[in-house]
Structure formats: C-alpha cells, structure tokens
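Student: sequence and predicted structure, then a few things I'm wondering about:
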Amino acid sequence: MANIAAIHELIEPIVREQGFDLVRVKMINTEVGPTLQVMAEDPATGQMLIDQCTTLSRAISEMLDEEDPIEEEYSLEVSSPGIDRPLTRAKDYALWAGHKVKIGLTEPMDGRKKFQGTLLGLETADGGEAVRVKLEDGSGEDVLLPMNRIDSAKLVLTDELLAATQPQQMN
C-alpha cells in the first residue's frame, strides 16, 4: 500500500509552486483499480478550473514517474474539492463555520461515530484542536470533536453553501 504521508510531501511543493493549496491526497479504490486522488484549490477562489487541473496533473505525473513512490499500477486524478468539499485542514473548519457538515470519527465518542449539524468553528480543547458542531439530531446540543479523531468531514450541499461559493457579481 502507498505511503500517503510521503506522497503528500512529494506533491505539496509542486502544488505550491503552481500557486495552489493542497487540500487532500488520498488513495481510493474504484471499479478500474486504485486511484491517487489529489485535491487542490486556488487560495483566491477556493476552486480550480479545468486547465489548472490539467497543468497541475501533468506536473504531478512527471514527478510521480520520476520518484515512483507507488508500487502498484494506479490512476491519477487531480481535481478541485468542489462545493460540498472535504474538510481536511484546521483552517477549513474555521473558514466554513456556519455551514452544515457531516463528520465521521475513527472511534466512537459518546456511543457514536457520525455527527451532522452546523459547523461552529475550531477551538483548542484538552491540549489539542477540536471542532465544535451544533447537532441536528433534535437535541440542539453542541459537541466538541477532537481533530485527531476525525476520519472524514465534508460540507453538506445547501442553498446557503451554494450562495457562499458563487463568484461575486460585478455591478
């Protein structure tokens, strides 16, 4: 299996050199086999255009061919994180506060691993960073989820999120 942390370290300088921020590096299994998924964004817009993805894909592909960090055959996918994006970095939790989110933990907390609600932001708790979420389960309770226990997190597509991600119209 590929060492994703090592691959991330190889890819990040290339992404930064192209003027983008690296959002996620992940190996996923698809119908056609393993795929190395690289998500990046333009820090000014939070998105990437198709030609930007193409240019970045070529640069990453050249490095991967040279370094050969993945033993098995795989496909490379370079994309924008999209509107209902994964939240992978501490700054994502602060930036997207106020929006709906789904979070899965690596191990249960209070008897559950999945949480859905409104993202309230990032805090420091018990010596580490934690994400505060106002639950949608009818309790209205706020929970504090330690970042080091988050397995997956993504925004939920809503009208408010769509409005927040639309380019501003010039008058």
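Tutor: Happy to help now that I have it.

Student: when you work out contacts or count neighbours from here on, use the C-alpha atoms and nothing else.
Tutor: Fine.

Student: list the buried residues in the longest strand seen in the chain.
Tutor: Criterion DSSP state E: the longest strand present in the chain is strand 112-125. Residues of strand 112-125 classed as buried by neighbour count (16 or more other C-alpha atoms under 10 Å): 114, 115, 116, 117, 118, 119, 120, 121, 122, 123.

Student: repeat for stretch 79-95
Tutor: Under the neighbour-count criterion of 16+ other C-alpha under 10 Å, stretch 79-95 has 79, 80, 81, 83, 84, 85, 86, 87, 88, 92, 93 buried.

Student: now swap in stretch 151-167 and tell me
Tutor: By 16+ other C-alpha under 10 Å, the buried positions in stretch 151-167 come out as 153, 154, 155, 156, 161.

Student: where does the first one sit: helix, strand or coil?
Tutor: Just to be clear, that refers to residue 153. Secondary structure assignment for residue 153 (DSSP: H, G, I helix; E, B strand; the rest coil): strand.

Student: second structure follows, compare the two:
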Amino acid sequence: MSTTQSERLRELLEPLVGSRELDLEEITVTPAGKRRVLRVVVDSDAGVLLDTCAELSREISDKLDAADAMGEAEYVLEVTSPGADRPLTEHRHFRRSVGRLVKFQLTPEGKERAGAGELTARIQTVDEDGMDVEVPGVKGRKPTGRRLAFGEVAKARVEIEFNRKDKGAPGAGGTEETEEA
C-alpha cells in the first residue's frame, strides 16, 4: 500500500474511530487473490468489545463506500483489536500494560545499565520519561525494582502468563475472588 493511500485512509477513518474514544493503531491493505484485505486495528484504555468492532465495521464500510477510498476493486474489511503479541511501541501501549510481564530488548545504553541485552520485568508505573519495573527474583530471591527509560527500550512485547500466582493484580486477567479449577 502506498504511503499516500495509507495517509488518505488514516485521515478518513481517524475521526470516526476517535469519536468512539478509540485509538486507530494500524491500517494495512494486503492482496488476497483477486481481492484485498483492509485491516483496521483499534484499541482503548478499557479494551475493545466485539460488539464495538462490529458496529465500527459497519460505520467504516459506509464511510469507505461513500468516499470511494478503496476504488472499484473488491476488498474485505476487518476491524479488530490488537493481539496479545503485538509490539509495545507507543507510550499508551506501555501505560495499558501496567501490571503485565514484558520482555524488553534493550538499546546499547540499556544494555550497558542492565548488563544484558534483554530484560523481562513487570511494569509497575509509567510516566512521560519511562517506567518503573520489577524484575522477578530467580531461585527464591526477592524481585528487584529498577527504572527503565523509554530511550533504553529497542523493542518490547507482553509475555503471556498462564500460571500467574498473583491473579488479582492489574493486567493479570483475573480477580482475587477467582478460584483455581
């Protein structure tokens, strides 16, 4: 997809997505046989419900048809929320991941401070400059806290936790009342 088409689609759809208090995370157009697939990824601090994606899909479809933004060729529209494995690239992504375990690939400056190129830690707080993280203890040792500046992070991705003991924590996927099956 050309930058021009991407920018046109973003300009067209961002106000519509924003009116629902959602963030337009990504727009991609990929060929699929004789058709194309237009994938619109949206997110919010509270997450995105399936019904919201369905309603937004109808609104986006109407807007695209009215503006003839996709041309005459057939396309399939997919409106979705980001998957759990999406990279954390924006400040809001880190803020939404407070309480979650994240694998960080560090920049040379971050490697120097951490003594390694990779760090797995739980995000505790996020501010404009970086985040406070808790590095899990190994072999019975207590977890340790540290400060991680955004400039020290080359890549970051949430780690999926299936057996987290602290299920009542934010982002842990459960509440304190949840019983183990």
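Tutor: Looks like it arrived, so ask away. What you see is a predicted model; the values in this text were computed from it and never measured.

Student: in whichever helix in structure 2 runs longest, what's buried?
Tutor: Ranked by residue count under DSSP state H, the longest helix found in structure 2 is helix 50-67. For helix 50-67 of structure 2, the neighbour count (16+ other C-alpha under 10 Å) marks 53, 56, 57, 60, 64 as buried.

Student: quick one, helices of structure 2?
Tutor: Going by DSSP H, structure 2 shows helices at 3-18, 50-67, 91-96, 108-114.

Student: now distance to residue 43 of structure 2 too, for the ones you listed, in a markdown table please.
Tutor: As requested, the helices of structure 2 are exported to a markdown table (distance: least, C-alpha to C-alpha, whole Å):
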| stretch | distance to residue 43 of structure 2 |
| --- | --- |
| helix 3-18 | 9 |
| helix 50-67 | 10 |
| helix 91-96 | 10 |
| helix 108-114 | 29 |
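
Student: list the contacts of the nearest residue to residue 136 of structure 2 once chain neighbours are set aside.
Tutor: Spatially, and ignoring its direct neighbours in sequence, residue 136 of structure 2 is nearest to residue 143 (4.4 Å; C-alpha to C-alpha, 6 or more residues apart in numbering). Counting by C-alpha atoms under 8 Å, 6 or more residues apart in numbering, residue 143 of structure 2 makes contact with 134, 135, 136, 137.

Student: quick one: contacts for the first one?
Tutor: Under the criterion of C-alpha under 8 Å, 6+ apart, the contact partners of residue 134 of structure 2 comprise 121, 122, 123, 124, 143, 144, 145, 146.

Student: so which of those residues hold up in structure 1?
Tutor: Counting by both residues aligned by TM-score structural alignment, their matches' C-alpha atoms under 8 Å, structure 1 reproduces these contacts from those: 121, 122, 123, 124, 144, 145, 146.

Student: no further questions, thank you.
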